[in-house]
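> I'll drop the sequence and a predicted model, then ask my questions.
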Amino acid sequence: MKLFPSGHATHPQWPMAAGLVLAQLRAQMAQPDYASQPTLGLLYITDHYASQAEQILAHLREALPEVTDWAGTVGLGVVANNVEYIDEPAMSVLLCALPAGQFRVFSGVAPLGHGNEGDGPAAAGFRANTALVHADGESPELPELVAEVAGRTGTGYLFGGLSSARQGALQFAAGEGQGAAGGVLRGGLSGVAFGPQVRVLSRVTQGCQPLGVEQQITAADGNLILTLDGEPALDRLLETLQISLEEPEQAIAAVRATLAGLSSPGEGEDTHRTRSLGNDTRVRHIIGLDPNRRGVAVADEVQPGMHLTWCRRNAQAARADLMRICAEIREELEPEEQPLDVARAMAAGEADAAPHLARRMAGAVYVSCVGRGGAHFGGPHAELQIVRHALGDVPLTGFFAGGEIARHHLYGYTGVLTVFVVDERGD
């Protein structure tokens, strides 16, 4: 596996942006360390280009006929290595060179099957191990749909996010079995599944800081938390925030700034934790208080036995946690003994961190929450600069999502960083 060509650009006119992207891709495809015959394209556009989505995809497919399949979506912002484009017309592309028969684009037109003959000729014999997923947040029963797709993979691991756009979300899904719909879909879920020969390494980074100790939900009704550790949930919340309903203005302001971090029983035991907020924690908004039942309503269905941590968004915690997951990925890919060229590549700082196969990263996908981005990290591009500083100039694409997907869960205010790993032989 070689480095994946990548390109990104912004311009008021999409043909100009596409031309700049294609120039970058072709220049890299001519270099010996980059893949010259990629077969899968990942395409992310900002919603400024949404009305021209079909023209953009058709243009790229015609210009890059060797790329047989495409997947991607629209976002309020898109990312590339060291740069983010938020609320401006832009596109980001990553071209993946993967082993033959080790990936498959899927959608509502051609769903991801179990690799049986009954799943159709495109799926026969294919066994999904992991999958990159894009979804419309307005789709009915979306959590169940995500869980179902995760169940059709060998590892149960998905990564991706929900499309984000001011007017109508869309997804790209073009390839064998996708029909003649132009490759642009609306609603539902789509993506690309990867076989066991495509190794990926993925981490979730949280953007919130805990306000107190983790508690267990001991009674609940739908999305209403009734008791925590056997005590009224509302009382525990007021105690944590040190507020009283007798001072309503102060109380409302404090509750509005507070979020509920939920995790299911048995999760997080073997995962990394940031202070007391684990990777498995799904952050949800508080949507109401019930003084009569002394309950707290959150934007998700809850059940007794789940764990809860009250938390708030925190820029310092978000920076520290992003640095942590980047360090974990880098350390996992570093061999214990390194030849001189490998050591130099791994030690390269931000100023000279050129793409290098010694880093064992062919490319990366980063999906971050629309509530994050440079402004939350202290300045334009700061979030992506943290990634580059830690991983080097790895080819990268991605977008700012209306919700993030990791494993079989929907997250909020997080980032999901996934790298495609070059095997030991560099194939």
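Arrived safely, thanks for sending.
> switch to C-alpha atoms for all contacts and neighbour counts from now on
OK.
> from residue 311, how far off is the nearest residue to residue 261 once chain neighbours are set aside?
In space, and not counting its chain neighbours, residue 261 is closest to residue 283: 4.3 Å by C-alpha to C-alpha, 6 or more residues apart in numbering. With distances taken as C-alpha to C-alpha, to the nearest Å, residue 283 is found 8 Å from residue 311.
> identify the contacts common to these two.
Common contact partners of residue 283 and residue 311 (C-alpha atoms under 8 Å, 6 or more residues apart in numbering): 259-261.
> hang on, residue 204 in a strand?
Yes - checked against DSSP: H, G, I helix; E, B strand; the rest coil, residue 204 lies within a strand.
> that one: neighbour count?
When neighbours are defined as other C-alpha atoms under 10 Å, residue 204 has 26 of them.
> does the closest residue to it other than its chain neighbours belong to a helix, a strand or coil?
Leaving out its chain neighbours, the residue that sits closest to residue 204 by C-alpha to C-alpha, 6+ apart is residue 416, at 4.7 Å. At residue 416, secondary structure determined by three-state DSSP is strand.
> my read is that residue 220 contacts residue 305, right?
No - using C-alpha atoms under 8 Å, residue 220 is not in contact with residue 305; the gap is 9.6 Å.
> those two - which one has more neighbours?
residue 220 (21 against 18).
> before we move on, which element is the more buried one in?
Element membership for residue 220 (DSSP states H and E) is strand 215-221.
> for residue 186, give me its contacts.
136, 168-171.
> what about 6 Å?
residue 170 (C-alpha atoms under 6 Å, 6 or more residues apart in numbering).
> ok so, going back, would you tell me what the next helix or strand after the strand holding residue 220 is?
Heading C-terminal from strand 215-221 (DSSP H and E), you reach strand 224-228.
> so how many other residues sit close to the closest residue to residue 149 other than its chain neighbours?
Distances taken as C-alpha to C-alpha, 6+ apart place residue 112 nearest to residue 149, at 7.2 Å, with adjacent residues excluded. For residue 112, the neighbour count with other C-alpha under 10 Å is 26.
> hang on, isn't residue 112 packed against residue 103?
No - in this structure, residue 112 is not within contact of residue 103 by C-alpha atoms under 6 Å, at 11.0 Å.
> can you map out the helices along the stretch 1-150 of the chain?
If DSSP state H, counting those that start in this stretch is used as the criterion, the helices of the stretch 1-150 of the chain fall at 14-29, 53-63, 142-151.
> the structure to be compared is supplied as follows:
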Amino acid sequence: MGTFSPLDWFRAATSTPSCRSALSTRPSMEEAVRDVVSQLGRRGEADLALVFASTAYASDLPRLLPLLRRELSSRHWLGAAGGGVVGTRADGTAAEIEQAPSLSVTLLSLPGAAIDSVALSTTSLPDLDGSAQTWQEWSGLNPQHCRSQILLIDPTSSNINDLISGMDYAFPGAEKIGGIACPHNAPHGSLLFDDRVVTGAVICSIGGDWRLDSVVAQGCRPIGPVFAIEQVQRNVVLELSDGERRDTPVACLQRILADLSEEERDQVRHSLFLGIERRNLQLTPNRLDAAGGAFLVRNLIGVDPNNGAVAVADRVRPGMNVQFQLREADASRNEALSLLRSSTESAGSAPLFGLLMACLGRGQGLFGQPDGDVNLGRTVMPDLPMAGAFCNGEIGPVAGSTHLHGYTACWGLLRQDPPSNAD
């Protein structure tokens, strides 16, 4: 575990923020390391190094961080193996590299930052019915220095949803962005931490004068009205209502299909999802207010033609609002652009860096051309350095709570923003 020292803060407070990035597509890992080192140059110590490597280098992963640390200096090192990587070259060009050897390294110098990083086993977690302090002590992270978190999880890990819920419980004010690394056939994990490869989870806590703003683009557009769940058994929805009218989910969907174009009806066959409304509940001194809601997009995992029921990949209960969703490239572009523009317009300072954790199902498979999400980010923030990975599941907030997603692009925009109560 890294430790935070006032001396580290004083040293960082006298420096200038910087983001140095490199991206290599050399076929061997040793060549890729030499390439990124050449792009980055040997300068002073950074505060945080983020390393994302293609699973094409899986057998050599245990040697990756030691090789990089011989040439480059940073207080904290963490990263993951991905089905592809996102990176920015030294000349400022950014790219998504899919299904090819690739290595992305970013060195961040963050004056006034409080950074800590930990590697944790997920085999045994604290009780979610226990205290938040128990979770804080288990993680080893100081809540006073935690405004944001990068959360990376190994694909072999257990209790993933409980871990995400527990970190929300322990650090409710911290934005959390991350993803599940990609599996491979080598006999070790997929997470990078300090100078080794690990399993479980790796968490980086960011505080002080810096925070991550989250942008979660789920890539769908709603079709049809908002329904209320009337009857449900576990995760199987039996009956929906629209005003006074009640019917099975399949019957409701058939009415929606009648109003769609032939192309849209064809998309429904392979790109239909269900959005489940989540309310962002904030506790005020006098009452509990609903401070906005959003639809959390979830897979439909089964249909019963006998009774018209549908099974959804999440917990649902009577009274919840739901809406069918259609996943398509245009919807993904429009949603991501809208959310990114909203984030930049509402924030005070321009981001120094963008962390992008995207689903393996996005990229060229969704957009029909390379660099789909990177180009959207550059449309709004033309000079933004970015890095990340194509994941087996993405982690980001919707309506105030952190969730595990699929088919999503989760952005973490790193900004210098001293707390309002700072001296």
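Perfect, I can see it now. A quick note: this is a predicted structure, and the numbers were derived from the prediction, not measured.
> TM-score them against each other, please.
TM-score of the superposed chains, computed with TM-score structural alignment, normalised by the length of the second structure, equals 0.78; 372 aligned residues with a C-alpha RMSD of 3.3 Å.
> would you turn the helices of the stretch 1-150 of the first structure into JSON lines with distance to residue 392 of the first structure?
Below are these laid out as JSON lines (distance: least, C-alpha to C-alpha, whole Å):
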{"stretch": "helix 14-29", "distance to residue 392 of the first structure": "17"}
{"stretch": "helix 53-63", "distance to residue 392 of the first structure": "27"}
{"stretch": "helix 142-151", "distance to residue 392 of the first structure": "30"}
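> compared with the first structure, how much does the longest helix belonging to the second structure deviate?
As assigned by DSSP state H, the longest helix anywhere in the second structure is helix 329-346. Overlaying the first structure shows helix 329-346 of the second structure at a mean distance of 1.7 Å from the equivalent residues (mean C-alpha distance after the TM-score superposition for the first structure).
> before we move on, back to that, separation between the residue nearest to residue 204 of the first structure and residue 243 of the first structure?
Applying C-alpha to C-alpha to residue 416 of the first structure and residue 243 of the first structure gives a distance of 34 Å.
> after the single longest strand found in the second structure comes which helix or strand?
Secondary structure of the second structure read by DSSP state E shows that its longest strand is strand 288-304. Using DSSP H and E, the helix or strand that follows strand 288-304 of the second structure in sequence is strand 309-312.
> gap between that next one and the chain center?
26 Å (C-alpha atoms, centre = their mean, to the nearest Å).
> mean deviation, it versus the first structure?
Its matched residues in the first structure lie on average 1.0 Å from strand 309-312 of the second structure after superposition (mean C-alpha distance after the TM-score superposition for the first structure).
> okay, the angle between the helix or strand following that strand and strand 227-233?
Once the chain leaves strand 309-312 of the second structure, the next helix or strand it forms, by DSSP H and E, is strand 321-327. Interaxial angle, strand 321-327 of the second structure versus strand 227-233 (axes from the mean of the first three to the mean of the last three C-alpha atoms, to 10 degrees): 100 degrees.
> and for strand 321-327 of the second structure, what are the contacting residues?
219-223, 226-228, 271-277.
> about what we covered before: of residue 416 and residue 243 of the first structure, who's got more company?
Counted by other C-alpha under 10 Å, residue 416 of the first structure and residue 243 do not tie: residue 416 has more neighbours, with 24 against 17.
> what lines up with that one in the second structure?
Using TM-score structural alignment, the partner of residue 416 of the first structure in the second structure is residue 410.
> could you find the closest non-adjacent residue to residue 404 of the first structure?
In space, residue 404 of the first structure is closest to residue 161, 4.1 Å off (C-alpha to C-alpha, 6+ apart).
> in the second structure, what residue corresponds to the one you found?
That one, residue 161 of the first structure, aligns with residue 179 by TM-score structural alignment.
> now for that match, how many residues are close by?
Around residue 179 of the second structure there are 31 residues (other C-alpha under 10 Å).
> residue 301 of the second structure is in contact with residue 311, isn't it?
Yes - taking C-alpha under 6 Å as the definition, residue 301 of the second structure is a contact partner of residue 311 at 5.5 Å.
> how close does residue 235 of the first structure get to residue 213 of the first structure?
For residue 235 of the first structure relative to residue 213 of the first structure (C-alpha to C-alpha), the value is 15 Å.
> show me where the stretch 51-200 of the first structure has strands.
69-75, 77-80, 83-86, 90-96, 103-106, 130-135, 157-162, 171-174, 184-185, 189-194, 200-205 (DSSP state E, counting those that start in this stretch).
> which of the residues in the fourth one are buried?
This points to strand 90-96 of the first structure. Buried residues in strand 90-96 of the first structure, counted by 16 or more other C-alpha atoms under 10 Å: 90-96.
> hmm, back to that, so for residue 301 and residue 311 of the second structure, which sits in the more crowded spot?
Set residue 301 of the second structure next to residue 311 and count neighbours by other C-alpha under 10 Å: residue 311 wins out with 21 against 13.
> residue 283 and residue 311 of the first structure - which one has more neighbours?
residue 283 (29 against 23).
> corresponding residue for that one in the second structure?
Aligned partner of residue 283 of the first structure by TM-score structural alignment: residue 297.
> nearest the geometric middle of the first structure, what residue?
residue 367 (3.2 Å; C-alpha atoms, centre = their mean).
> residues near the corresponding residue of the second structure for residue 323 of the first structure, how many?
Mapped onto the second structure by TM-score structural alignment, residue 323 of the first structure lines up with residue 337. By other C-alpha under 10 Å, 20 other residues sit near residue 337 of the second structure.
> do the one 3 residues further on as well
Taking other C-alpha under 10 Å as the neighbour definition, residue 340 of the second structure ends up with a count of 21.
> next one: residue 299 of the second structure
With other C-alpha under 10 Å as criterion, residue 299 of the second structure counts 18.
> against the second structure, where does the strand holding residue 220 of the first structure fall?
Under TM-score structural alignment, the match for strand 215-221 of the first structure is residues 227-233.
> how about the matching stretch: buried residues?
Neighbour-count burial for stretch 227-233 of the second structure, with 16+ other C-alpha under 10 Å as criterion, is recorded at 227-232.
> how close does residue 195 of the second structure get to residue 74 of the second structure?
Counting by C-alpha to C-alpha, the gap from residue 195 of the second structure to residue 74 of the second structure is 11 Å.
> trace residue 201 of the second structure over to the first structure, please.
Checking with TM-score structural alignment, residue 201 of the second structure has residue 189 as its match.
> quick check: closest non-adjacent residue to residue 364 of the first structure.
Residue 364 of the first structure sits nearest to residue 419 (C-alpha to C-alpha, 6+ apart), 4.2 Å away.
> tell me the secondary structure at that neighbour.
Criterion first, three-state DSSP; result for residue 419 of the first structure: strand.
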